[in-house]
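Engineer: Quick one, what's the 3D model for this:
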Amino acid sequence: MGKAGLGLMAGIAMAGAAAPAEAKWLRADTNNFIIYSEGSERDLRDFAEKLERFDATLRYRFKVEGGKDPNPLTIYLVDRATDAGRLASGKGGSSIAGFYSPDPEGSFAVSNREDYVIKGTPQSQQTLFHEYSHHFMKRFLPGAFPAWFIEGFAEYYSTADFTKEGKAEVGKPVYSRAYGLLTMPKIPAATLLFQRPLEMRNSGQMDVYYGRSWLLTHMLFNDKGRVSQLGTYIAAINKGEDPKKAATDSFGDLAVLDQDLNRYMNKPMSYRTTAEAIAIAGPITIVALTPAQDAVVPLRLERLSADGDTRMLKARDGLKKLAAQYPGDAGIWFELAKAEWDLTDETRDKAAARAAVDKALALDPKHVRANVLLGEMLTVEVEDRKDATAADWNAVRKPIILANRTNSDDPVPLSAYYRSFVNQGMKPPPIAIDGLARAFNLGPENIEARMNYAFALANDGKFDAAINLARIVAFDPHDGGSGEELLGQLEKMRKYAEGGAEEAPDTDAGE
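Structural biologist: Here you go, the predicted structure:
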């Protein structure tokens, strides 16, 4: 075990050079990741090895089984932090250096390849380790966690590093939070425990929130007098206890907790080093993309990150040009179809979207996501018809079933198959519910799949399991309130089933 002091923010050391103008995208495949980067093959391999070692460290720490992940996380490494910030916010000048999205199409993370250092490891590495810690918690640590711990956990593990022998060092200070912790007004422990980061009034308070969350997490992980309290607190929350009661029962007087936290900040902080080297499991393969694949990556990122028609139209128009340049590439036609389809109803050109997906499938009849998208388009057509028959709905499901048969480990066709019955207005059969359960198990971080599965369980009378699933979303600091709404609906369903409510609640999570 080592010691490190929390000093004032160190100077920023710039290292490395920008990628050459002619850099092309490379793709690395590992047990747990698909990584796209414009950097050199050597740098990408080093990065992939470190990321796999970090994953192995978390699995070792939390006793999570390893192996080949059938639904790996996709990571995009852009050139600079400002590029990641623009993707996240849609504009320049953002302070965001990377982000994580549990997207219904598949979870992905964006980080950057800049190497500036604020004492310790590069900020780009800390950014990605922070975001991957979120993914790891959502996918592999079942349970409801409060907002401060979700962020504190990610900050705590963001500074992980490895010795030359491959031993993991975990728990080093997050020096980038030093300025806020030492110079900004402190957030009392009681406020920290019960407020979400989005409730902070400005970026300065947000920075302090992250710093104090990290500090409290570090103390509860390492202070001998309090190491058992976090587990007690998390267990109480997951039993449905009131968060304030759970906090005082577990931590005692919150004013004393705050005093202890302030003292802890000024102490030398312990960090742990594993006794053995952390091994990298599985091979790492790196390939260069074809010119068409290379050209589509930035536009795919633009499409995935778009939060409105303006950015989606930009992606669509770029994809139109690419489709004209590479008319024989099914992937580009799918991206174009998806960009057109994801526009709002007022802007979308349904005929153009259908033509693009048809071209994708003419080039690659088994293209998994193009088949799912075709199923979505057929759903809209059938829903608009009053004379739709069972045969029409079977036609809707035909491309979705083909997608599932092509890749049974892709959760998207499984979820789409379940939704097709909901859209038809009939109770999904057991095979569809089993498929939804499989989709959830492959990607439990996907809030849409989680909500649908929670309602499927509730409709089957399994209210406790359904509410436990919803509670996880309700505590998520990145959730916009949908989790709390879902919890309320499920509680009403249970009350109605027990005869305590006069009006039947809505029993469909929707899309």
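
Engineer: CA only for contacts and neighbour counts going forward, please
Structural biologist: OK.

Engineer: which SSE is Glu151 in?
Structural biologist: Element membership of Glu151, judged by DSSP states H and E, is helix 147-158.

Engineer: and for comparison, fold this next one:
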Amino acid sequence: MFPSAAYAEWWEAKTDHFIVYSESSAADAKEFAEKMERVDISLRSLQNVDFSPIKSDSQRLTVFRTGDTRDIGRLAGSGSVAGFYIPRLGGSVSFTPAKNEKRGTGELLGARGRSSKTDLDPQSVMFHEYTHHFMFQHFSAAYPSWYVEGFAETAATMVLNDDGSFHLGNPPQYRSDALFGNYINVPVERLLASRNKPTGEDFYAYYSVGWLLNHYLTFEPSRKGQLKQYLRAINAGTAPAEAARAAFGDLDKLNRELIKYKSGRLPGVQVRPANYSPPQVTMRRLASDEEAVMDVVMRSKRGVDKKLAPDVARDAQQIAQRLPGSFAAQLALAEAELDWSDFDASRLPAAEAAVDRALAIKPDSIDAQIIKGRIHFERGRTDKAQMAAARTWFSKAFENDSDHPTPLYYNYLTYYYEGVTPPESAVIGLEKAYDMALFDPEVRLVLARQLLAEKKGPLARSILMPYAIAPHESKNAKKMRDVVDLIEANKVDEAYKKLSADMAEAERKRRSGDDS
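Structural biologist: Below is the predicted model:
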């Protein structure tokens, strides 16, 4: 998939909150991991989030560093992507270039010309993406798209100082065309109050105008407290236009102030986190078989569709045949075959054969135990007797790692798809999985469905609200609002049926490869 490697080696750099797999020198991998841990420390300082030790690797963000921005764009399936993040139960992932190459935003959008001043660097992209992960993990509230991206852009330009302090507030120069020129001009009212389907211009404005608006509302003394008021109103279900006008007043006046603000000297702040200590990094050179399978691992972790799944699995087959005694190769093949089985159930025996070989090498592997359980689970969709065997494997994985949400989640699902009432222990496990993976939309929907089955409408409503009150119109947001409307009308049984039907239809489309 990628051109010849810039380095002949891969390194694993592990910190309190990250696992970094880097195709680079050891020093480069270590420096990157330290920076990412520094970003976490800085965000905790800004948001008053206490440090809590991570016991399970499933709770760490896994970052893959390879190639350049074009390679990352190909992996993402879009040439305009220089780095990206995927929230996922039991192991969120992010992808970023290993080469320190910069690309102008004009080039990423297909325009010609380059300018070093407006180059988008991989570090800014990675800081931006991790801010999303941090926000989704620690704050389960609903946020408008402009604020999600605007706040992430604020963190993207963070300057980390050697003494542990950091500077916040620098403008993203790579968006200077939109911020300080006339390249894209979206008024504040459209950003705050529109419920129309977003255009491409709107999406770009989330980053540029969103950053400027967040910066202004954060640093302008006369607007102190207004942003918090607005976000609270949005989370309470207030319509976007009403929430914006109640918090900010005249939106035309706000727009004029914003235009004037960007032409002046933009303020910033220097912050030193309390009780700062330098991040600790544990380094490990990957073995040759781990390096051989890394391309397959990255593509699997990226996620496959009906078209890509066979290609990834076939590449994994070739490596596994060449390395029959490699745990890494057999595990990667098992995962790739299991992914393929989503679209072709006949691949389950191949997935099971591979995971059995992996378990023969490492019987206590949590990842292998989960895959083995999921194979039984998939068979259990048509043969209910398989669900008991699936639970056995999920139980083994849970015994090895009680802080891994995946065994708890799938253990609950075995009862649901078996068509029996889940025991209290399984429901408690689902709730724990939700708490550990607030960023995962699928777990959120499954828990809401369970709460509706228990006639706990208000609790289900609180779980669904972040999706139901998305300020900009979308099919999914409308579906969630319809469910919430039924709950508020005290029609909990109807809400349960609608949510269940919507989830079943989404699953059918995913497995059929229907992207409509």
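
Engineer: Any idea what the TM-score comes out to?
Structural biologist: Comparison of the two superposed chains (TM-score structural alignment, normalised by the length of structure 1) gives a TM-score of 0.87, and 484 aligned residues with a C-alpha RMSD of 2.8 Å.

Engineer: Would you mind giving the residues in structure 2 matched to the helix holding Glu151 of structure 1?
Structural biologist: Helix 147-158 of structure 1 lines up with residues 145-156 of structure 2 when matched by TM-score structural alignment.

Engineer: Remind me what the helix holding Glu151 of structure 1 packs against, helices and strands.
Structural biologist: With contacts defined as 3 or more C-alpha pairs under 8 Å, 6 or more residues apart in numbering; DSSP states H and E, helix 147-158 of structure 1 has these neighbours: helix 123-140, helix 189-194, helix 203-222.

Engineer: cutoff 6 Å now
Structural biologist: helix 123-140, helix 203-222 (3 or more C-alpha pairs under 6 Å, 6 or more residues apart in numbering; DSSP states H and E).

Engineer: tell me what the last one is packed against?
Structural biologist: Counting contacts by 3+ C-alpha pairs under 6 Å, 6+ apart, helix 203-222 of structure 1 packs against helix 147-158.

Engineer: For the following helix or strand past the helix it packs on, give me the average deviation versus structure 2.
Structural biologist: Next helix or strand after helix 147-158 of structure 1 toward the C-terminus (DSSP H and E): strand 161-162. Its aligned residues in structure 2 lie a mean 1.3 Å from strand 161-162 of structure 1 after superposition (mean C-alpha distance after the TM-score superposition for structure 1).

Engineer: What separation do you get for the residue nearest to Asn161 of structure 2 when sequence neighbours are not counted and Asp71 of structure 2?
Structural biologist: Of all residues not flanking Asn161 of structure 2 in the chain, His167 sits nearest, at 7.8 Å (C-alpha to C-alpha, 6 or more residues apart in numbering). Noted for His167 of structure 2: a distance of 31 Å to Asp71 of structure 2, by C-alpha to C-alpha, to the nearest Å.

Engineer: more crowded one of the two?
Structural biologist: Asp71 (20 against 17; other C-alpha atoms under 10 Å).

Engineer: what lines up against that one once you look at structure 1?
Structural biologist: Using TM-score structural alignment, Asp71 of structure 2 lines up with Asp83 in structure 1.

Engineer: Now do the same contact list for the residue most central in space within structure 1.
Structural biologist: Centroid-nearest residue in structure 1, with C-alpha atoms, centre = their mean: Pro102, separated by 3.4 Å. Contact analysis of Pro102 of structure 1 by C-alpha atoms under 6 Å, 6 or more residues apart in numbering lists Glu445, Asn446.
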